[in-house]
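Engineer: After the sequence you'll find the predicted model.
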Amino acid sequence: MALTNFILTVAGVSAVVLLLRSDVKQSATIFRRNIRQIRQWLEEESASTKAAEKMKPKELESQVPEKDVSKDKH
């Protein structure tokens, strides 16, 4: 009886270890994939920010005062 319980316990623990091991591997793979994607997004963002800084800023059209049309109408 004790031998049977020991064998069942070892089999159960082995099954759990195998399942967790494959789950950990799968989670690590997904984590690495997500890290690569986030790194790519950050590189694209920094590249677009650098490109925007290199461009000369245009004069804002809002600096030119516009006539108030509502005052002209009576």
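Structural biologist: Good, I have the coordinates. Just so it is clear, the model here is predicted, and its values are computed rather than measured. Numbers count the residues shown, from 1 in each chain.
Engineer: switch to C-alpha atoms for all contacts and neighbour counts from now on
Structural biologist: Will do.
Engineer: separation between the residue positioned nearest the centre of the chain and Lys25?
Structural biologist: Centroid-nearest residue in the chain, with Cα atoms, centre = their mean: Ile38, separated by 4.4 Å. Here the criterion is Cα to Cα, to the nearest Å. By it, Ile38 lies 20 Å from Lys25.
Engineer: Pasting the second one now:
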Amino acid sequence: MALSNFILTVAGVSAVILLLRSDVKQSASIFRRNVRHIRQWLEEESSAASKAAEKVKPKELERSIPEKDVPKEKHKD
């Protein structure tokens, strides 16, 4: 009885290990494929952004905050 339980346990653990190994391999390949797609998208976006930046004419820098008169400090005598 103990021998059959041991054999069933070994068979069950082996089956789980085989299933997990194939699942891990499949997940890893899907992850690599996704990374390739994301890298390709980023390269396309960066090239599109650089082309768009080339088309834009440089403008003079404008001050976003106009200079205001700074109030003078009042001295107490």
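Structural biologist: That came through fine. Model, not experiment: these values are computed from the prediction.
Engineer: in which helix or strand would I find the residue nearest to the centre of the first structure?
Structural biologist: Per DSSP states H and E: Ile38 of the first structure is located in helix 2-54.
Engineer: packing partners for that helix?
Structural biologist: Helices and strands touching helix 2-54 of the first structure, as assessed by 3 or more Cα pairs under 8 Å, 6 or more residues apart in numbering; DSSP states H and E, are absent.
Engineer: quick one on the thing from earlier: would you mind finding the match for the residue nearest to the centre of the first structure in the second structure?
Structural biologist: Under the alignment (TM-score structural alignment), Ile38 of the first structure maps onto Ile38 of the second structure.
Engineer: and its match, what does it touch?
Structural biologist: Neighbouring residues of Ile38 of the second structure by Cα atoms under 8 Å, 6 or more residues apart in numbering: there are none.
Engineer: at 10 Å instead, please
Structural biologist: Residues in contact with Ile38 of the second structure (Cα atoms under 10 Å, 6 or more residues apart in numbering) are 32, 44.
Engineer: Perfect, I'm done here.
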